[in-house]
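Chemist: would you be able to build a 3D model of this:
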Amino acid sequence: MVLWAMDPAERGARLANAALAAAAAKRAISDQHAWALVEVACASVPDHLVAVRRAYRSLFGCSLEEDAAACPALQDALRKLLVSLVRSYRCEAELVDEGVAGVEAAQLAEAIRRRKQPHGDEVIRIVSTRSKHQLRATFRRYEQEHGAGIDEDIAKHSSSQFSKILRSAVWCLTSPEKHFAEAIRYSILGFGTDEETLTRAIVSGAEIGMERIKEEYKARFKTTVTSDVVGDTSGYYKDFLLTLVESED
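Modeler: Predicted coordinates:
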């Protein structure tokens, strides 16, 4: 309830700070804490990230990118990706350059499919700077020319933590329902519930588009968000999450 009641920019700032603090305390960043940074940086509109950075500075007395860059839990490649994402400001214009899309699709394929180096500088540059419309065009060209989506190839050609976080960034930038569906599913699998991830995914997902998330969840996991929340939570916590998820057949 506290998260939902917050101003979205303050919520994003606090979630990012909490993720970095948890990673620093453990001297290792979990996928779930890296997800929090990716969600803040990529899942919403560019102006939201600007507002988050402004709120972060006001709340914590330093910049989000400074804290990400200084986090001792981040290895070089992942640090570079996350810092590049949180400092980004993407153009919102719908204009797409198909020539650039073709060139950059080839650069991505070279790094991911041939060299198996998704952490390459060109990959980070493209993912962290191009507009969402331009990225969609690039990823379409990638799939047309190579017969597989870039997210599929990232998972196929590398199993590193960097690759997992890169795939989450690709999803958040172009089809965030895929990322939030996976985050919700992860949080309820296995013994116990990852309430931190589940709460963040549903609260943030409700603002991104819960209907699309529910459709994606049902298609991929052959069950519903509602039934899994009911089966894994209880009490007022369950009731509040179901309010955000809304009715589901």
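
Chemist: could you use CA atoms for every contact and neighbour count after this?
Modeler: Will do.

Chemist: just the element for residue 82, please.
Modeler: Per DSSP states H and E: residue 82 is located in helix 76-86.

Chemist: could you name the helices and strands sitting against that helix?
Modeler: Packing contacts for helix 76-86, counted by 3 or more CA pairs under 8 Å, 6 or more residues apart in numbering; DSSP states H and E, involve helix 31-42, helix 64-70, helix 121-129.

Chemist: which parts of that helix are buried?
Modeler: Within helix 76-86, the residues scored as buried using 16 or more other CA atoms under 10 Å are 78-86.

Chemist: swap in stretch 212-231?
Modeler: Of all the residues in stretch 212-231, those buried under the rule 16+ other CA under 10 Å are 212-217, 224-226, 229.

Chemist: and for comparison, fold this next one:
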Amino acid sequence: MASRGTVKAAGGFNASADAEVLSKAMKGLGTDEDSILQLLTARSNAQRQEIKAAYKTLFGKDLIDDLKGELGGNFETLIVALMTPPKEYDVTLLRNAIKGAGTDEKVLVEILASRSPQQVKEIVAAYKKEYDDDLEEDIGGDTSGHFKRLLVILLQGNRPQGIQHGSLDADAQALFKAGEVKYGTDEQSFITILGNRSAEHLRKVFDAYMKLSGYEMEESIKRETSGNLRDLLLAVVKCARSVPAYFAETLYYSMKVGMGTDDDTLIRVMVTRSEVDMLDIRADFRRLFACSLHSMIKGDTGGDYRKALLMLCGGDDA
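Modeler: Prediction:
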């Protein structure tokens, strides 16, 4: 499948030459932030790893440590994120979400709802390798109730492929009975069905559910559930419909006027999707919010941080 990312591997790539450019940008008084951001946003993650290795060979120093020493604030956070391999980045995000002060449920929801079953399995294995801890146990120890149960189901990475035609109507009926029909909500049915079906299957279930109940799945979830469980169920439903549209919405709310900018979310999404589906996210953003992602980033951020984000955005759909 062709990448729908805005960041592609650079042609005529020379890791040692790039390492030299970065070293020069950090030498002497003051740092040439512009050279750093222009170079790193124009290389794929795999190429950045080669640059990091070449830098160590040439200068005997760790590139990420040097970048951290020269940069600051959101710009530093963004550049360090770009320098981290994708799976390792997801693992670090999850670790920080659980092990920091309090739990960052937003990160757990976003990563586990949007990554493919295969990616989730790889994340669980990489987490074990990196920290010698069990991700399921760590998340389980930090969350509770139905929210925890659905996270645990998603962590199994066992969603079947394709559409189970035999159970489409039964699934829609079960969801209808669990929510709209019942006094009180049977959350377990929502969790079991939404956590254990493929995206294609769920899209058909949502259509059948709409015919049965007269409501979109999202409307019912908003009415029937609350808190973290509601956020996670909604993320699963939105990602089943369209992962790029889910991220377009996530980006919009990270910058919505009057809310203050949620830079952690903005950086996380721009970095993790820049080589995957940023072109689709931009198109969905334009369609959903009647302004371009580019213009919103431009109005909401500043300095080198803004420049780097705009490079990852890769163009304006005004």
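
Chemist: mean deviation, the longest helix belonging to the first structure versus the second structure?
Modeler: With secondary structure taken from DSSP state H, the first structure has its longest helix at helix 195-221. For helix 195-221 of the first structure, the mean distance to aligned residues of the second structure following superposition is 2.0 Å (mean CA distance after the TM-score superposition for the first structure).

Chemist: and the angle from that helix to helix 31-42?
Modeler: 80 degrees (axes from the mean of the first three to the mean of the last three CA atoms, to 10 degrees).

Chemist: and the next element down the chain from helix 195-221 of the first structure?
Modeler: helix 225-232.

Chemist: what range in the second structure matches that next one?
Modeler: Aligned by TM-score structural alignment, helix 225-232 of the first structure falls on residues 293-300 of the second structure.

Chemist: the matching stretch vs the first structure, average offset?
Modeler: Mean for stretch 293-300 of the second structure is 0.8 Å (mean CA distance after the TM-score superposition for the first structure).

Chemist: hmm, who's touching that stretch?
Modeler: With contacts defined as CA atoms under 8 Å, 6 or more residues apart in numbering, stretch 293-300 of the second structure is touched by 252, 255, 261, 282, 285-286, 306, 309-310, 313, 315-318.

Chemist: can you tell me what residue 64 of the second structure aligns to in the first structure?
Modeler: The alignment leaves residue 64 of the second structure without a partner in the first structure, by TM-score structural alignment.

Chemist: please tell me I have it right and residue 64 of the second structure contacts residue 82.
Modeler: No - Residue 64 of the second structure lies out of contact with residue 82 (CA atoms under 8 Å); the separation is 10.2 Å.

Chemist: higher neighbour count, these two?
Modeler: Set residue 64 of the second structure next to residue 82 and count neighbours by other CA atoms under 10 Å: residue 82 wins out with 24 against 17.

Chemist: which residue in the first structure aligns with that one?
Modeler: In the first structure, residue 82 of the second structure lands on residue 4 (TM-score structural alignment).

Chemist: any idea how many residues pack against the nearest residue to its match once chain neighbours are set aside?
Modeler: Nearest residue to residue 4 of the first structure in three dimensions, chain neighbours excluded: residue 203, at 6.1 Å (CA to CA, 6 or more residues apart in numbering). Using other CA under 10 Å, residue 203 of the first structure has 21 neighbouring residues.

Chemist: surely residue 203 of the first structure touches residue 1?
Modeler: No - Residue 203 of the first structure is not in contact with residue 1 according to CA under 8 Å; the separation is 9.0 Å.

Chemist: aligned partner of residue 75 of the first structure in the second structure?
Modeler: Checking TM-score structural alignment: residue 75 of the first structure goes with residue 144.

Chemist: do you know how far that match is from residue 128 of the second structure?
Modeler: 22 Å (CA to CA, to the nearest Å).

Chemist: look up which helix or strand the match of residue 82 of the second structure falls in, please.
Modeler: Element membership for residue 4 of the first structure, per DSSP H and E: helix 2-5.

Chemist: with the second structure overlaid, how far apart is that helix on average?
Modeler: Compared with the second structure after the fit, helix 2-5 of the first structure shows a mean deviation of 2.4 Å (mean CA distance after the TM-score superposition for the first structure).

Chemist: following element in sequence after that helix, please.
Modeler: That would be, after helix 2-5 of the first structure and using DSSP H and E, helix 8-26.

Chemist: and that next one with helix 195-221, angle?
Modeler: Using the same axes, to 10 degrees: helix 8-26 of the first structure against helix 195-221 is 100 degrees.

Chemist: packing partners for helix 8-26 of the first structure?
Modeler: Packed next to helix 8-26 of the first structure, using 3+ CA pairs under 8 Å, 6+ apart, are helix 31-42, helix 46-60, helix 64-70.

Chemist: so which of the ones you listed is nearest residue 151 of the first structure?
Modeler: Proximity to residue 151 of the first structure (CA to CA) singles out helix 31-42 among these, at 15.2 Å.

Chemist: ok, which of the helices and strands packed on helix 8-26 of the first structure comes nearest residue 135 of the first structure?
Modeler: Per CA to CA, nearest to residue 135 of the first structure of these: helix 31-42, 12.0 Å.

Chemist: helices or strands up against the closest one?
Modeler: helix 8-26, helix 46-60, helix 76-86, helix 161-174.

Chemist: of all the residues in the second one, which ones are buried?
Modeler: Going back to what we said before, that points to helix 46-60 of the first structure. So, applying 16+ other CA under 10 Å, buried residues of helix 46-60 of the first structure: 46, 48-56.
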